[in-house]
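# Sequence isn't available, so here's the structure alone:
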């Protein structure tokens, strides 16, 4: 497997294909029938379930990479702690995305969340700030935008002429995604905001990010794509087999998201 060419890596290529396909579905369903787009973007819709599934798998991959790092060097190092911390953070994001299965299990919200959550759900990211804002819209979206542009565009661009930046990022347990793949991801987010007219069109950008990070996390930590430290899989044969299996797994996640949305039922909220 050629490590310098991301576009021949099946996981990244399939991840991009899935994002482009969902963008096409959103455009195709932006017609006179609003129910179609609500099915895609509404609560418990296809896009939201795809985000959840990608976050869960990404969390598992990060935890696996942390365990592998520990086996290679059984010490509490900065990169080990970073991987563990990211695994927990992404797992929390997965739970928040579906309100910890509250709607699926038909669990009533405690009084605190009924009074302080913008959607009266048991999650933190929709807690109200002021009369119209929420943690998600007022704080998290801005932080995600800044972090996303820095990690996907600014740092990879700087690393092209300053290799020390990539080494510094990897020393902290992180990685830099391939710049070309990142440009496609950012472009899809921009296009979705420009051409989709829907109150929940921001869910598209969030799903694009979830798929993008799932594919690039696997490519970096497991396949060694654009990554200077030893990947989880030591030889090209294992990396190739695992990459194709993961690529098929991405398609399977999309199928599961579609089935979950059909079973739970997307809502127009």
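Nice, thanks for sending it over. The shown structure was predicted, so the numbers you read here are calculated from the model rather than taken from an experiment.
# going forward, measure contacts between C-alpha atoms and count neighbours the same way
Fine.
# separation between the residue nearest the centre of the chain and residue 198?
The chain has residue 210 as the residue nearest its centroid, 1.5 Å off, counting by CA atoms, centre = their mean. Spatial separation of residue 210 from residue 198 under the definition CA to CA, to the nearest Å is 20 Å.
# Is the residue nearest to the centre of the chain located within a helix, as I assumed?
Yes. Under DSSP: H, G, I helix; E, B strand; the rest coil, residue 210 sits within a helix.
# Does it touch residue 51 like I think?
Yes. Taking CA atoms under 8 Å as the definition, residue 210 is a contact partner of residue 51 at 5.6 Å.
# give me every residue that touches the residue nearest to the centre of the chain.
Taking CA atoms under 8 Å, 6 or more residues apart in numbering, we find residue 210 in contact with 51, 54-55.
# dropping in the other structure now:
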């Protein structure tokens, strides 16, 4: 149920946003206020939870010296999730009120304390989503012979998460389309405002992925203990 809930919610939003009669109801919030919204805070919460859970997962792999490389991978996952969470809230600058470093403020298209809005990266959210989808889909594929069974079983993505990845892929393709082409028709404009929902789904996938990996590892540890 937890896997299908975000898909149902996203499908409902798409149905409302692409219907001219309900367009304003579904999209006005994203047009009027883009920062520190409920959606954005939920995204940050999921990314932070994924970061903490990934750090715990890395530590538990590190205890087994044979899994030190796997631990390093999940440390990288934790660091990336934390970085994205901080980018979402502009590293707390609007709340803390500290001065934005000149080299960031000068090249930032939105005058924010963020890296993803620097010249060259701003307005390319769809490309970042595509990179995530490629990585997530790769983790859903059968094991490549170059990788050990132990490594692949530790990092492979559960098939239950595949519907979420496919929905994010759809949003990514729509986003890339909107970044490349100008479309004057109003019902198509929600394409430009799927960013917040796509990022929430990515964050949701991340925390679900790590929680499932923790559950799987716990099962393996119990199996080892019982057979010892």
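Looks like it arrived, so ask away. Here the structure is a predicted model, which is why all the values come from computation and not from measurement.
# circling back to that earlier point, sort out which of the contacts of residue 210 of the first structure are in helices and list them.
Counting by DSSP state H, the part of these found in helices is 51, 54-55.
# Let me know the closest of these to residue 142 of the first structure.
Compare each of these with residue 142 of the first structure using CA to CA and the shortest gap goes to residue 51, at 18.7 Å.
# And the helices in the second structure?
4-17, 23-32, 38-62, 68-88, 93-96, 102-105, 125-138, 149-155, 162-180, 195-227.
# what packs against the fifth one?
Applying 3 or more CA pairs under 8 Å, 6 or more residues apart in numbering; DSSP states H and E, one finds that helix 93-96 of the second structure makes contact with no other helix or strand.
# can you name the residues of the first structure that it overlays?
Counting by TM-score structural alignment, helix 93-96 of the second structure falls onto residues 102-105 of the first structure.
# what's the mean deviation for that stretch versus the second structure?
Comparison of stretch 102-105 of the first structure with the second structure after fitting gives an average deviation of 2.1 Å (mean CA distance after the TM-score superposition for the first structure).
# Pull out the buried residues from that stretch.
residue 103 (16 or more other CA atoms under 10 Å).
# same thing with stretch 110-130 of the second structure?
In stretch 110-130 of the second structure, counting by 16+ other CA under 10 Å, buried: 112-118, 125-127, 129-130.
# Can you find the partner of residue 207 of the second structure in the first structure?
So residue 207 of the second structure corresponds to residue 214, using TM-score structural alignment.
# give the contact list for residue 112 of the second structure.
90, 100, 104-105.
# Could you measure from it over to residue 96 of the second structure?
Taken as CA to CA, the span from residue 112 of the second structure to residue 96 of the second structure is 13 Å.
# what's the answer for residue 30 of the second structure, then?
According to CA to CA, residue 30 of the second structure and residue 96 of the second structure sit 24 Å apart.
# what does residue 205 of the second structure give?
Taking CA to CA, one finds residue 205 of the second structure at 30 Å from residue 96 of the second structure.
# Whichever residue in the first structure pairs up with residue 133 of the second structure - how many residues pack around it?
Residue 133 of the second structure maps onto residue 148 in the first structure, with residues paired by TM-score structural alignment. For residue 148 of the first structure, the neighbour count with other CA atoms under 10 Å is 15.
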